[in-house]
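Visitor: Sequence isn't available, so here's the structure alone:
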């Protein structure tokens, strides 16, 4: 497919080339093996050959994931933000919550203190996370030790990624072997006994093979009393080029995360509301509510990946396979309601054990065709997958006679003093409900198969269209293994045929500027425990449906500075809610019930050679669009704001190069007022937080970095899980890092 720049004069690019030609002459000298000017472009197998890439620091110019073809971001009719490796390093990003700090349209949730939780354009999710384009939906905290960059895609993405991800998703792109030797060791120490070691070693074996291994080990505490974190990971990867046209990349990751499950602090009771509004209780940020020693969380991940790429000359084949085994357990003693007098808080407890095996295979074939003056880049693909999951949840029962449990406590609730809520408790998690089989005990198998096709059409030098459709067959078999469950409700199943279209139109009046409009649909089928709680006779409820309308603009102000703008409207329908007659069941509210409208702006890149910047702003109006009964006497009214979806979010990060050795970073984030849940009763106040960093290059092989978070020691609440589980932000924190290259 002929590139747009070949079809249109590029005066700005030409001017820049003339200005910069003395500098670029040596770096851009033609390779003796390169094709002559005017030769037909060839597909690049870039898995091993990573040399020669331009370093744009905070700017990513192309994407393979958004369309499954190597496409300029200017030509993608969708809002996309890329967190580059330089930004990951400068900000000290080590998890997904840190990664989205300056990303428009995405906020974070608490995730019950045991998993990544994100809100994409008003839609909360713990499952819309991918790695190298394949689903990684088990609920745990992910690390960045083996990650090259993180891609944030906004709006429905079903055409490319399949079910779910209604408001967006995060895709982690892993590090792969390169052609040049590289070895790096990273050390970090800091506040709250932070101790972290990372390693990234790349070694070409010969001109046909390269090996890379990344690793992490961390042993840290946290600002919350009793919090501990231990994690370790190892990810070796091997790339082979058996022929000039074929690359095979094999990888295996072993990862373990152990931590204290921290559910945060409760809110004031309704009796203590101020002007009808409730806020988090007033307490030290360090105060842990519950039993930190009795709240362990752990996950073990073993994942094998295989990528095969082959260039047929006129077509390109890519096959990805991922098998992952997850073993996750968490247990928590956590806060609930505060009494009317504001003197006691109710503690509850439960644990949860989940095993999951994922096996996914994804095959893509891309090729170019021309029909007269119109050029096509076709993608034809198929994906199959199987997920086998077992889960058991058990409520905790508090041993009687414990001195910390105040009068009024029960076997399921321990009342403790609000002034002293960090307690050590004796809790029995034996199967004590539903005839001795726990609150939930089930097993399920999910199978899906998908076919999809996409056409990227170059209609003229200025116009391009992206048309695609995906068909998914989604089957779920679910077994409720609790004792006492009737045979009719023990084995349940659901099947869905999902058709997900994608339509986009791009207008590019100049090489550096594009405007786009897009429409997409995605579905979220019923699955897992939701099947067991549906009102009898409605097991085959239609899946939830999400429709996204978006218009936007993308502008490469310079080759190293990019700006984007997007206006969107995202609607949600067919939502399942609690049956007002029987709270153990769910019913369907057909039709539209939720809407998010908004505007996203971003700027990233180089203002001057010594000033790098990342800036973002989001305005969103995320509301429920109809009255929804959630109980015999309760109604969630039309106009209710969606949880943790502030109307305004802004971020600005700057890195200044003071000299060849010294650099300075300064950033700020702002979040307007939001609500902890869709009750809209508990308010999380607006806040601004400032961060800083100092960078010092000792020599070519040693870099030092000091990151200071929350420079002015602001008290704030960045996330929540419910009205009684709210996370305080960390006090001022210092982290000193050293990187050694050899």
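Guide: Yep, that arrived. Predicted, not measured: the structure shown is a model, and the values here were computed from it.
Visitor: Every contact and neighbour count from this point should use C-alpha atoms.
Guide: OK.
Visitor: Which secondary structure element is home to the spatially closest residue to residue 496 that is not a sequence neighbour?
Guide: Closest residue to residue 496 apart from its sequence neighbours, by C-alpha to C-alpha, 6 or more residues apart in numbering: residue 474 at 5.1 Å. Assigned by DSSP states H and E, residue 474 falls within strand 463-480.
Visitor: What segments of the stretch 451-600 of the chain are strands?
Guide: 463-480, 491-510, 513-524, 544-558, 561-578, 586-608 (DSSP state E, counting those that start in this stretch).
Visitor: er, the stretch 201-350 of the chain actually
Guide: For the stretch 201-350 of the chain, the strands defined by DSSP E, counting those that start in this stretch occupy 209-221, 228-243, 246-260, 296-311, 315-338, 344-371.
Visitor: Let me have the strands of the stretch 451-600 of the chain in JSON lines, extended by distance to residue 151.
Guide: Shown next, in JSON lines, are the strands of the stretch 451-600 of the chain (distance: least, C-alpha to C-alpha, whole Å):
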{"stretch": "strand 463-480", "distance to residue 151": "20"}
{"stretch": "strand 491-510", "distance to residue 151": "19"}
{"stretch": "strand 513-524", "distance to residue 151": "19"}
{"stretch": "strand 544-558", "distance to residue 151": "16"}
{"stretch": "strand 561-578", "distance to residue 151": "15"}
{"stretch": "strand 586-608", "distance to residue 151": "14"}
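Visitor: what about versus this one:
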């Protein structure tokens, strides 16, 4: 299938998706059930067992405050939970006009988004307290696998847990985890629809209909259609549609069964970002940091100004498509004596495919490497192709028994869980010829990259005047004129990864007195994983795959002591752990401890990376419980991190440390005034990054020196971050609000050029850190309720049209954020 065929096929599916959502809307209108996406309908408050909510999360309409997390493994309300947990409620998602998980997470300090490329796929890559949490995202308490960009049209709230958290969800979660809570049927009839339009051709429709058919059966359907360009960025566009129908039998209990199906399909021209100005090979003396190219003079003396909209991708080549499907069945039963049981089964499958331009790939064409040669004097960008095709699927079953009991005057709020899961991922690439595995011809065989021939083939473009409509042609090679269609690589070349988990856990909040509580939890995982590398296209048909695998037994824990000076305050001290075994990312992210694919001996030598977190904090509910204030001091240590040592050997001596302060606030100061946000300070350090080996190519002598990473700040970990979002109801119908975000400097990665002289002198020259500068961003919003059923909303995101970068990759490029985006929404409710 050619690229144009794929685009036509995608356009057809987009049309089908729009028609499907039109049908959803027609059903809702015929009911007649039209409503708003905000303020959201209020689900029924769950049954409380001695302070812990064990069914639907309690959500107050119009409030920025949430009392408890939805996962029963959190066995106490948030004020009595001895760790930092931030819940982003539906009202905040609505008021900030967030459409994706990434947009919603911008409201929480201490979280940055990482960029992707080929080996680390495009998609959601949140860093929590300095650690990649791409593989630590959960949906309704169950792991959500596969690299993807998540939507929020079917999300009730988002729960962010900070600190080592393997005890709750299993492997990984070294810095924390995310849990998305789905919209499910409730006994309260409601319906809503939102129609949004804005600059950059922004168009979005969402529908949410919740209809109890009788006292026993309830149905709910949420749907979304989205189409937009990106403000301030040339050529880029995004299209997607999704739907989530669900039905609940036993709407009012005590026994119920809920069946839901989630489908999301996306199609976009992905952003290729802005290349860093310098590389370690061409950085001028005295410069130790490089940021994305903007206003500079090339090595050849040309003045360059990179426009805000500069896009280095190609409309005739680049694409990204994802397809996500999740089917979930949940049984629940209330035994009537403060004990409940639930069982959740989910089958999930997601696919992602893209051909995407990565600008320049550290080739030095931006600044230049040789002023005397036009091809190397700077001012160019090489359009390297990054390609990936992946499929991830998983089957998981999780049982939870939870409730309360009392012994000898001591109260217990507990949860016991058992889990079994199987996950599989297949990863391949796109090639110019599937039969030979030839790479897409993009100038990679040309040295230097940006010769006149490569410029003529549009494999290179100017840094300041790129044209995404360049008539690029897919040739078979860089030097021939034969054409080649871009195809998915053959199945035999794919890498196949399998993972299975058997786990059991127990959690308990022990109330000794009204002022003294103990929170404990422990988990055991038997984790088994294997990797089978692909076979070359030229291999004989009888060639068998080789599989490398290992098994690990993981023990993790949490413990916290809570003292309550008053019923609405708490002071706590806690500790928790995480375990990140080899292969934790299931080949769906940047796994720092990937399974070795050379020898089984190397695989057996791998170690589990271990992280411990310590936290001291205080929480208070003010103004009759409407406003929550939290504060914490935290420290996280990681050991057994995989590093490279002498002669390129792998060792497990890496250490990372982070400590900091976190302050949070959310809720209502007055009935008219709500606020949400916080501040995070993170002091991070790579305590031991291993050893770098340098070889003299003339004499063959070698020298060893500490890695350039040792002593450096964590990548994707700003020292300071601050967010605040607030709304004030000026009149009963008119609300005015806004938000501010501050992000300190963020590093993407580090490198240097080491030279060993013939006399044995080692010099570490031109160390270079890649980073993006600190920034402030401001948003504004207003809403007016015309009638009880019709409301108008205006959002202006990035009010000052700030030019900033919200993702810093380890090398190559940084992602430039969207410019000023103005959105107008009509909210309908019933």
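Guide: Received the coordinates, thanks. Keep in mind it's a predicted model, so treat the numbers as computed, not measured.
Visitor: coming back round to it: how about the residue nearest to residue 496 of the first structure, what's its match in the second structure?
Guide: Alignment note (TM-score structural alignment): residue 474 of the first structure maps to residue 527 of the second structure.
Visitor: give me every residue that touches that match.
Guide: Residue 527 of the second structure makes contact with 499-502, 551-554 under the criterion C-alpha atoms under 8 Å, 6 or more residues apart in numbering.
Visitor: Keep only the residues you listed that stay in contact in the first structure.
Guide: Counting by both residues aligned by TM-score structural alignment, their matches' C-alpha atoms under 8 Å, the contacts of residue 527 of the second structure that remain in contact in the first structure are 499-502, 551-554.
Visitor: In TSV, list the residues you listed along with distance to residue 738 of the second structure and neighbour count.
Guide: Below are these laid out as TSV (distance: C-alpha to C-alpha, whole Å; neighbours: other C-alpha atoms under 10 Å):
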residue	distance to residue 738 of the second structure	neighbour count
499	45	22
500	46	19
501	44	20
502	46	17
551	50	16
552	48	15
553	48	15
554	45	21
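Visitor: Going by distance to residue 821 of the second structure, which of the residues you listed wins?
Guide: Residue 821 of the second structure has its nearest neighbour among these in residue 499, at 42.0 Å by C-alpha to C-alpha.
Visitor: so what's the equivalent of that closest one over in the first structure closest to, chain neighbours aside?
Guide: By TM-score structural alignment, residue 499 of the second structure lines up with residue 446 in the first structure. Sequence neighbours aside, residue 476 is the residue nearest to residue 446 of the first structure in space, at 4.5 Å (criterion: C-alpha to C-alpha, 6+ apart).
Visitor: Count the neighbours of the one you found for me.
Guide: Using other C-alpha atoms under 10 Å, residue 476 of the first structure is surrounded by 22 other residues.
Visitor: Then the one 3 residues further on?
Guide: In terms of burial, residue 479 of the first structure registers 20 neighbours under the definition other C-alpha under 10 Å.
Visitor: Could you measure from it over to residue 577 of the first structure?
Guide: 22 Å (C-alpha to C-alpha, to the nearest Å).
Visitor: just residue 565 of the first structure next, same as before
Guide: 35 Å.
Visitor: ok, now which ones touch the closest residue to residue 412 of the second structure other than its chain neighbours?
Guide: Computed as C-alpha to C-alpha, 6+ apart, the closest residue to residue 412 of the second structure that is not its neighbour in sequence is residue 510, at 4.7 Å. Contacts for residue 510 of the second structure (C-alpha under 8 Å, 6+ apart) come out as 410-413, 517-519.
Visitor: top helix in the second structure by residue count?
Guide: helix 3-30 (DSSP state H).
Visitor: Provide the aligned range in the first structure for that one.
Guide: Going by TM-score structural alignment: helix 3-30 of the second structure matches no residues.
Visitor: same deal with stretch 237-245 of the second structure?
Guide: Taking TM-score structural alignment, stretch 237-245 of the second structure hits residues 228-236 over in the first structure.
Visitor: Stretch 408-423 of the second structure too?
Guide: Under TM-score structural alignment, the match for stretch 408-423 of the second structure is residues 372-387.
Visitor: so how far is the matching stretch off the chain centroid?
Guide: With C-alpha atoms, centre = their mean, to the nearest Å as the basis, stretch 372-387 of the first structure stands 25 Å off its chain's centre.
Visitor: Residue 380 of the second structure versus residue 105 of the second structure, what's the distance?
Guide: 35 Å.
Visitor: Settle it for me: which of the two has more neighbours?
Guide: residue 380 (26 against 20).
Visitor: which residues touch the more buried one?
Guide: Residue 380 of the second structure makes contact with 365-366, 450, 460-463, according to C-alpha under 8 Å, 6+ apart.
Visitor: and the counterpart of residue 78 of the first structure in the second structure, how far is that from residue 416 of the second structure?
Guide: Residue correspondence to the second structure (TM-score structural alignment): residue 78 of the first structure is matched to residue 83. With distances taken as C-alpha to C-alpha, residue 83 of the second structure is found 20 Å from residue 416 of the second structure.
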